[in-house]
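Colleague: sequence and predicted structure below; questions after.
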Amino acid sequence: MPQRRTVTSRSQEPRQRFAEEVRRLREQGGLSLRQLADVLGWDPSTLGKLERGQTLGGPELAQALDRYYGTADFMLTLWELAVADPTQFKEQYRQYMLLEAEAVSLWHFGVSSVHGMVQTSGYARELISAGGHRGEELDLQVEARLGRGTVLAGDEPPRFRTILYEAVLRMALRDRQAWREQLEHLMVIGDQPKTTVQVLPFSAGPFGLDSTEVTFLGLSGGRTVAYTENAHRGELIEESSSVDRLQLAYDSVRDLALSPAESRKFIGQMLEEAPCDPST
């Protein structure tokens, strides 16, 4: 049997193929990175990292490329394939990440960490490195996580609510300045029109989600799915009765949480208490 020939020189690996297409379209249009960045309104360094395969960015950037080049949903499709690539992300996260990019609303309760969409670079790096990632893999994971936050920075961001248990705010990072930046970012995020940040204080007492990190994704058409996770595994829950039970528990947590205004004051107090880096 004759050997099967490769019909294209383009990469068959999804992440690399996405990077190749970002560069090919730019060069075909005779644009520099700076010129393309000016047209799209994105940072040129981000576009450079896209072309080198160092980051995937978020769906908003892929859609911006499609609009500019008139490629329908081609770049968005390549982005989705790259995100879903099992060599880049664990199986348990792949379907969730695709749904997260489509969601019209996200409601989150964090019992141990800040939601990935509102994590700063320093915070994400310490959390991911604590899970054992090092070197280039660590850099890729941090870039991918930060790319998720671009959804909230788009022209039509989803409604986003996060309720953080006080323990999340008490677990400071080793990097003092990075921890202050994360607290400051939460305050900025909480001031955005479609974003709500609340704190569940220790004084609220026992609550139904005491061992559960959960995110509810409201999808177009009115369907809601839930994603629960711990340090070892995540589970996408689509069965309506199970989602309803989790939502009832979430509602009870929200009733116990501080109001958005009280939560902002609480985070501000945490910021005042956070130690400064003596070198700054």
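Modeller: Cool, got the structure. Here the structure is a predicted model, which is why all the values come from computation and not from measurement. Numbers count the residues shown, from 1 in each chain.
Colleague: alpha carbons only for contacts and neighbour counts from here, please
Modeller: Fine.
Colleague: and the gap between residue 257 and residue 273?
Modeller: 21 Å (Cα to Cα, to the nearest Å).
Colleague: more neighbours: which of those two?
Modeller: Neighbours per residue, other Cα atoms under 10 Å: of residue 257 and residue 273, the larger number sits with residue 257, 22 against 10.
Colleague: how about the more buried one: what's its closest non-neighbour residue?
Modeller: For residue 257, ignoring the flanking residues on the chain, the nearest one in space by Cα to Cα, 6 or more residues apart in numbering is residue 200 at 4.3 Å.
Colleague: count the neighbours of residue 68 for me.
Modeller: Neighbour number of residue 68 under other Cα under 10 Å is 12.
Colleague: next up, a structure to set beside the first:
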Amino acid sequence: MPPRSNPSERQRRLGLELRKLRTGAGLSGDQAGALLEADRTRISNIEAGRLDVSRNRLYKLLREYGCPRGSYFDGLMAMAQERGKGWWDEFRDVVAPVGCDLAELESLSAAIRIHEPLFIPGLLQTEDYARSVIGESEDDKRRVDRFVAFRVGRQRVLTAESPVRFRAVIHEAALHVQVGGPKVMRKQLLRLIEVARLPHVTVQVFPFEAGAYSSFSRSFGIFGGMLPELDTVHLEHPLNSVFLRDGGHISEYARMFERLSTLALAEVDPEAAPESHESADSLSLIQHVMYRL
């Protein structure tokens, strides 16, 4: 099989980790190739994500690189599992590779932390809300339908048999932006409350009164692997979304998220009795905005 020209984020990340382990072990590309009875070009392509490596060969490389058995070892082995095509591949006619990478990353994550300063996070959007957002930049109805179906498909990670742990800090501004009009927004805000009933979902609102910190940190997502060393940060941008894999960057964004969570209102607890809301919390603020629409 010839090397691929556009590897996925998963493939690039596995290759990056293998390169770090090889150089840490003091092995050259030629020496690593000899372990697989291959040349250095094959090792180079594996480390760039352009070629897959079988689980048997990966196991051999990890052992020869001195990687001890444990969560990191198992996490790398899991990244090399032969998955075939994911559900997201059927949307490649309209969704850019980075969007499919994001869907695959979500499906592989053990935990997801999202901060959104202006919109409701995609994994929590209703179809009508998503359609209104996407329709602002896309006129072709068929393409809009496909984009909406893709966004809704991503949400299955929250309802799977083993769902991802999900935390979101949403700025109060996102509750007020009239996406699709009052009717669409009422349904969307109600959806936030309903999804927060799931035991693995936490939703907090960052209020205007908490200051400007949320604006400075902008929109980002932290996707947790089997351990922090395999976490990935995603920065969404209209023209060029970015994945960050460096440990220093990941730690900084993790600190930012915890700061946001500390400054935000208490999480949505739909089961709490109304009289228990002695002070402002996320649920009461969402309900307040919803009732004013």
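Modeller: Everything's here; your move. Everything numeric here is computed off the predicted structure, so don't read it as measured data.
Colleague: returning to that earlier point: so what's the equivalent of the residue nearest to residue 257 of structure 1 over in structure 2 up against?
Modeller: By TM-score structural alignment, residue 200 of structure 1 lines up with residue 206 in structure 2. Contact partners of residue 206 of structure 2, counting by Cα atoms under 8 Å, 6 or more residues apart in numbering, are 169, 170, 171, 172, 214, 260, 261, 263, 264, 265.
Colleague: and the gap between residue 206 of structure 2 and residue 237 of structure 2?
Modeller: Relative to residue 237 of structure 2, residue 206 of structure 2 is positioned 21 Å away (Cα to Cα).
Colleague: next: residue 208 of structure 2.
Modeller: 23 Å.
Colleague: could you do residue 146 of structure 2 as well?
Modeller: Per Cα to Cα, residue 146 of structure 2 is found 20 Å from residue 237 of structure 2.
Colleague: do residue 106 of structure 2 as well
Modeller: Taken as Cα to Cα, the span from residue 106 of structure 2 to residue 237 of structure 2 is 18 Å.
Colleague: so which of these two has more stuff around it?
Modeller: Higher neighbour count among residue 106 of structure 2 and residue 237: residue 106, with 23 against 10, using other Cα under 10 Å.
Colleague: mean shift between the helix or strand containing the more buried one and structure 1?
Modeller: Per DSSP states H and E: residue 106 of structure 2 is located in helix 97-108. By mean Cα distance after the TM-score superposition for structure 1, the fitted helix 97-108 of structure 2 averages 1.8 Å away from its aligned residues in structure 1.
Colleague: show where that helix falls in structure 1, residue numbers please.
Modeller: Using TM-score structural alignment, helix 97-108 of structure 2 pairs with 91-102 in structure 1.
Colleague: what's in contact with the matching stretch?
Modeller: 58-59, 80, 83-86, 106, 148, 151, 217, 219-220, 227, 233-236.
Colleague: now those: which count as buried?
Modeller: 58-59, 80, 83-85, 106, 148, 151, 217, 219, 227, 234, 236 (16 or more other Cα atoms under 10 Å).
Colleague: out of these, which are inside strands?
Modeller: Using DSSP state E, the subset of those located in strands is 106, 217, 227, 234, 236.
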